[in-house]
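Q: Below are the sequence and a predicted model for it; my questions follow.
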Amino acid sequence: MTVVEDRPATAEAPRPKRPNRLWALLRNSWRQLTSMRTALVLLFLLAVAAVPGSVFPQRGVNRENVAEYFTANPKLAPVLDRFFAFDVYSSPWFAAIYLLLFTSLVGCVLPRLREHFRALTTVPPDAPKRMERLPHHDGGHRRPEEPAAVAAEIAKTLRRRRFRTRVRETPDGWTVSAEKGFLKETGNLFFHVAMLGVLIGVGFGSWYGWHGNRLLVEGQDQGFCSALPQFDESVLGPRVDASDLPDFCMRMTDFESTFQTTGQPKSFEASVEVSENGGEYRPERFTVNDPLRLDGASINLIGQGYAPILRYTDRFGAQQTAVVPFLPTDLMMTSEGVVQFPDVNVDPNGKRDPKLQMGFEGVFLPTGGTDGSALSQFPAEENPVLYLAAYRGDLGLDSGKPGSVYALNRDKIDSGSLQKISGDRPHVLRPGEKWTLDDGTTLEFVGTKRFATLSIRHDPTKLSLLVGSVIGLTGLMMSLYTHRRRVWFRVLAADGDPAGGSVIEAGGLPRTDYPGFGDEFAALTRQMKEGTR
């Protein structure tokens, strides 16, 4: 016979709720991203990511240097270009680090700002019961005054030392709680907020800023105006249109440069005439470290060189004069360049033969040596020499394909459409000398003019970046030189009778690493027990 026991019915135990794995993953990822360690790692990665921008030429700064790098490194340059080595600051990986750092800082600052506000509005905690366990303790000092008067005096003294104080009455006496050093966290927040401001300023500056480069030769007929086609290079922010550029025109009247005996540059100064918004031209002067500031643009002097003046007389007696900048290749201003005459040798009937176009390439030395080497001996113009090779044929300027104005079309030379007619050795010219070619045409080296390389920029967030940097440095100093600490004083009646005087016990706790807190605590306790006001 089977016996069945009667058991009371019990409700089935609820199953534990399974955590949402996706939510847990997102929460943990957010905590990791917004941690201070991650922010420091991202800041370090941003600094490392900016290194290629200093090592490799950037298209947004100088496209000619990028083209020269491709020519010098035909195999390596395309590989680097796939990883945006020549467009570092607009690359996806740089933008990803930038956005992650911005997100990390926002997620780090907001909770700390809330906690700091709570700490500022919270009164100092009451004294612990056993202050002898604190890192700094001093007790057993007697004062003849009553406990209430002593506590009030201690609080007053601490307030003069800029402590936040709170006096509490206890069943056996009085306690004074004091806290100081909140500027440390305030400085930390200033630093992080300033860094956020700098990141925002950099972002808005790239959106609403623009810059362009212009090589300006001295002379009344060599000026330019602030129109995109007249810039040698230009980069506009995504929110900037060509019509947003400031209205100004400029021409250079003089350029002065001095050099040390070693050839190192000593000073550069450009004299220009500027017209803004269609007004009259006014004289201005600016140097390398003192840019010219206009309404909506800042013009910096970043380079200089020489522009030979060459006059070509064709077979029909027509003359053309070209002022062509030669680009420096070393500190001694050894310069290379190309002079092209596409509209020469046109007969009086107007018939134009493209096979009779003329091109010259060579090297200009401001101070040529006596050994005949194609290297300048000094950057100043003391013995100018021009070494040229002549080419006749189709220059390729009418093909519609973009090309460099500082080099002849190598494809035309390789195909034979543009042939060298000057022999293997370059022809040497000095100012005032003429070169008679094989067909009776002549090329005269008239002289030289100076040119300056200008960088025209507009950054609408420059002031905000300056303010952010100053606030960031101020916050960093506040964080480094301010220390959070707390002190407590317990004032009890001596022998249990307030009329018999008071007994003072003190304790201190540094909230951060503060080696000088021991001396400060000793000075405070000594002042309190002596009753020095």
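A: Thanks, I have it. Numbering: from 1, shown residues only.

Q: okay, CA-based contacts and neighbour counts for the rest of this
A: OK.

Q: what's the spacing between the residue lying closest to residue 434 once chain neighbours are set aside and residue 507?
A: Nearest residue to residue 434 in three dimensions, chain neighbours excluded: residue 444, at 4.2 Å (C-alpha to C-alpha, 6 or more residues apart in numbering). Distance of residue 444 to residue 507, given as C-alpha to C-alpha, to the nearest Å: 93 Å.

Q: Counting neighbours, go ahead and name the busier of the two.
A: residue 507 (24 against 19; other C-alpha atoms under 10 Å).

Q: All the strands of the stretch 151-300 of the chain, residue numbers only.
A: 164-170, 173-180, 210-217, 224-225, 233-236, 248-259, 265-276, 282-287, 292-294, 297-313 (DSSP state E, counting those that start in this stretch).

Q: take a look at this one as well, against the first:
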Amino acid sequence: MAKTDTDSTSGATPGSEPGSEPGAESGTRPESGTRPESGTRPESGTRPESGTHPESGTHPETGSGSGAEAGTESESGTATATSRHTGNDHGFGVAGSKLSTAPSDESGQAVPGSFGGVRRPGLAGRLSWLGRETVGWVRWFWRQLTSMRVALMLLFLLSLAAIPGSLVPQTNVDAVKAEAFKKTHQAVTPLYEKLQMFDVYSSVWFSAIYILLFISLIGCIVPRSWQFVGQLRGRPPVAPRRLDRLPAYTTWRTEADPGQALSAAHALLKRKRFRVDPAPEGGDAVAAEKGYLRETGNLAFHIALIVMLIAFAVGQLWKSEGGKLIVEGDGFSNTLTQYDDFKSGSLFDDDDLDPFGFSLDGFDADYERTGPEKATPRTFRAHVTYWKGADGKPKKSSIEVNEPLEADGSKVYLIGHGYAPVVTIKDGQGDVVYDKDAVAFLPQDGKNLTSSGVVKVPDYRDKNGEKDQLGLQGFFMPTYVPGSGQMASQFPALDNPALFLTAFHGSLGIDGGTPQNVYKLDTSRMKQFKDGQGGKFKQMLTPGKTMTLPNGAGTVKFEGVRTWASFQVTHQPGNGFALGGAATAVAGLAGSLFIQRRRVWVRAVRAEDGRTVIEMAGLGRSESAKLPEELGDLAFALQSHAPPAAEGESAEDSAEEPAEESAEGAAKEPAAVPAQGHAGDPADEPADTDHPVDPSEGARA
């Protein structure tokens, strides 16, 4: 049917019948019955009201598509102009509504840059959008956290965060040094305390980095582990169609049957510990792969990392650590009340303490006496008797630096040693109130062991029988040199021990039950004894000497010196797993770095001349200069089962011709290894029959 092409200036409308007068109104139906006002088309050239355009392509009478041919829109674009000017999509129908990007109350509003997509009106729509948005952000955060880039960043941050722990004294390592640092650097101490610089490894920010790194590694390692498992279970891929395009390749001709050659190749590769996928029935190639231990190393390395992380976490949560100072002759039982200081993990329970104990029998200490390293310790050895359990049999042992005593999962480390003067004190009534007890004095210098300490006597009576309390404060020097002008020891060994004491009486401040430091004397409520001239009473004692207190207050006798040693008892479960994980990680990493994964294919096909063409090719999963050499060795070994054929004519022709002609024709045969690896026609290229083919020459890298 011919389409009416109406000029836009003629006044005819697209819906008019053919042959109608130009002046007729286009909106009038020829038959009876007029179109409603909303559907009437205005006269040509006038702009219709919005929504008055009739449906496109519908005939006024029948409603069929014939009107689309006779009543097609003219080039004037009246309907198009109507849609464009009125801003609606009725001119495009359903397609126009889909192309529109304007927000609609019915379909919802798209939020740019969000994970929730279109946000539909109403409370349910908003809640649904909020849920999708939350899930989208969580997924994005998880993808970022478990990426290798973020894991490396967190590992770098963890190494940076550990630097303050090495520069600033840590309270849990050496409380004395930490206190000394605070007194020396009073300006920065408040800031350091707020930043938890004295407890770096248990701080909130260090723990946050550690936990994020833990989660990142777990999320990164677990998917990779499954990937490695899949690679381990995989079979060698089938042989490519063009083996000569591989980086290592060799070929030769043989009189052996193709099936026999493939069977020999299968057995050879098996013997060389390749994973072999035999040729399928009717197939012409054998596929083999070697170096799966590389993937095993990868898998072992990643699993070992997870084991190490879990072991470290278990060790921190259930660990216990305590210190104890033991004077020679005294003992220790592994109960909470026996510790001088104790700390544990958040999940530790008192019942987790291992049942054991030990006593200090003696202590050996040797020092360098001459040279630039004078007073440097050479030997620190504590002799102990230990037992396990309540009914355990006592055993002798020794503890040295870095050689701890192991008992039921706990380790006892030797931390330090010092001296404990032994004194006997009598009160004003002549009664012994302190009977040859050893008092540990703490070293004030780390080299010559000049030490300070106190003696507290709560049950004491003066010369009148009145109850009082006595306190002694003093310094001990293992090697005192008179006339040196220094109140300090000159050597850490007991060469000339001396004890300097001053005495106080009054209230020790212990009756109220307030805990006190046993190594310090609170003199705020005490008075110092005075000598005959009214000065402060003090005296130097050597072993065996006695000091008489003023006004008949009693006597103090220096009986001798014992040694003491400080020990650290640690219990950290998971150390064995951490050590095993570290060893496995190192072994797996070495395997993944040094083991080369490579593939080898052997193809044997019957050529047109009746001989068998054998092709061997290799491909390394990583760069390896040994692959061509290995392929040459395999080819040489395979030739014992499929030897290269004599370079001559085909086997059928050589059976009919004399041997001389066969030898002459052999000079015209091609070489066993074509230049491009193709099994060429024997008549195409010259050959050298005087030199047998070495298959390794055909393997190229």
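A: Perfect, I can see it now. In this text the structure is predicted, and so the values were computed from the model without any measurement.

Q: which residues does the equivalent of residue 405 of the first structure over in the second structure contact?
A: In the second structure, residue 405 of the first structure lines up with residue 518, judged by TM-score structural alignment. By C-alpha atoms under 8 Å, 6 or more residues apart in numbering, residue 518 of the second structure lies in contact with residue 454.

Q: go on, residue 290 of the first structure?
A: residue 300 are the contacts of residue 290 of the first structure under C-alpha under 8 Å, 6+ apart.

Q: quick one: what's aligned to it in the second structure?
A: Here residue 290 of the first structure is matched to residue 403 in the second structure, going by TM-score structural alignment.

Q: Also residue 360 of the first structure?
A: That one, residue 360 of the first structure, aligns with residue 473 by TM-score structural alignment.

Q: got it, and residue 196 of the first structure?
A: In the second structure, residue 196 of the first structure lands on residue 306 (TM-score structural alignment).

Q: Quick check: its match touching residue 218?
A: Yes: applying C-alpha atoms under 8 Å, one finds residue 306 of the second structure in contact with residue 218, separated by 6.6 Å.

Q: Now do the strands in the stretch 401-533 of the first structure.
A: So, for the stretch 401-533 of the first structure - with DSSP E, counting those that start in this stretch - the strands run 418-420, 427-429, 434-436, 442-458, 485-493, 502-510.

Q: Quick one: closest of the ones you listed to residue 324 of the first structure.
A: strand 442-458 (9.0 Å; C-alpha to C-alpha).

Q: who does the closest one touch, helix- and strand-wise?
A: On a contact count with 3 or more C-alpha pairs under 8 Å, 6 or more residues apart in numbering; DSSP states H and E, strand 442-458 of the first structure meets strand 210-217, strand 248-259, strand 297-313, strand 434-436.

Q: Mind reading off the mean deviation between the shortest one and the second structure?
A: Pointing back at strand 434-436 of the first structure there. On superposition with the second structure, the mean distance recorded for strand 434-436 of the first structure (mean C-alpha distance after the TM-score superposition for the first structure) is 3.2 Å.

Q: Can you tell me what the residue nearest to residue 434 of the first structure aligns to in the second structure?
A: Checking TM-score structural alignment: residue 444 of the first structure goes with residue 557.

Q: which residues touch stretch 384-400 of the first structure?
A: Residues contacting stretch 384-400 of the first structure (C-alpha under 8 Å, 6+ apart): 340, 342, 354-368, 374, 408-409, 412, 417-423, 425-431.

Q: now that stretch, how far from the centre of its chain.
A: The gap between where stretch 384-400 of the first structure is centred and where its chain is centred comes out at 40 Å by C-alpha atoms, centre = their mean, to the nearest Å.

Q: what's the straight distance from one end of that stretch to the other?
A: Using C-alpha to C-alpha, the two ends of stretch 384-400 of the first structure sit 36 Å apart.

Q: and what of stretch 44-64 of the first structure?
A: Stretch 44-64 of the first structure has its terminal residues 31 Å apart, counting by C-alpha to C-alpha.

Q: What are the contacting residues of that stretch?
A: By C-alpha under 8 Å, 6+ apart, stretch 44-64 of the first structure touches 65-66, 69, 85-89, 94, 97-98, 233-235.

Q: let's see it at 10 Å
A: By C-alpha atoms under 10 Å, 6 or more residues apart in numbering, the residues outside stretch 44-64 of the first structure that reach it are 38-43, 65-70, 77, 80, 84-90, 93-98, 101, 211-213, 232-236, 404, 406, 455.

Q: Buried residues, the host helix or strand of residue 156 of the second structure. List them.
A: Using DSSP states H and E, residue 156 of the second structure sits in helix 148-161. For helix 148-161 of the second structure, a neighbour-count test (16 or more other C-alpha atoms under 10 Å) marks 148, 150, 151, 154, 155, 158, 161 as buried.

Q: What is the equivalent residue in the first structure for the second one?
A: I take that to be residue 150 of the second structure. Looks like residue 150 of the second structure aligns to residue 38 there (TM-score structural alignment).

Q: Might one say that that match is in contact with residue 102?
A: No: if you go by C-alpha atoms under 10 Å, residue 38 of the first structure and residue 102 don't touch, sitting 11.5 Å apart.

Q: which residues are in contact with both of the two?
A: Joint contacts of residue 38 of the first structure and residue 102 (C-alpha under 10 Å, 6+ apart) are residue 108.

Q: so how far is residue 355 of the second structure from residue 293 of the second structure?
A: Taking C-alpha to C-alpha, one finds residue 293 of the second structure at 45 Å from residue 355 of the second structure.

Q: whoops, I mixed them up, residue 622 of the second structure
A: Following C-alpha to C-alpha, the distance that separates residue 622 of the second structure from residue 355 of the second structure is 55 Å.

Q: picking up where we left off before, mind checking which of the strands of the stretch 401-533 of the first structure is nearest residue 123 of the first structure?
A: In terms of C-alpha to C-alpha, the element of these nearest to residue 123 of the first structure is strand 485-493, at 11.7 Å.

Q: In the second structure, which residues correspond to that closest one?
A: Using TM-score structural alignment, strand 485-493 of the first structure pairs with 598-606 in the second structure.
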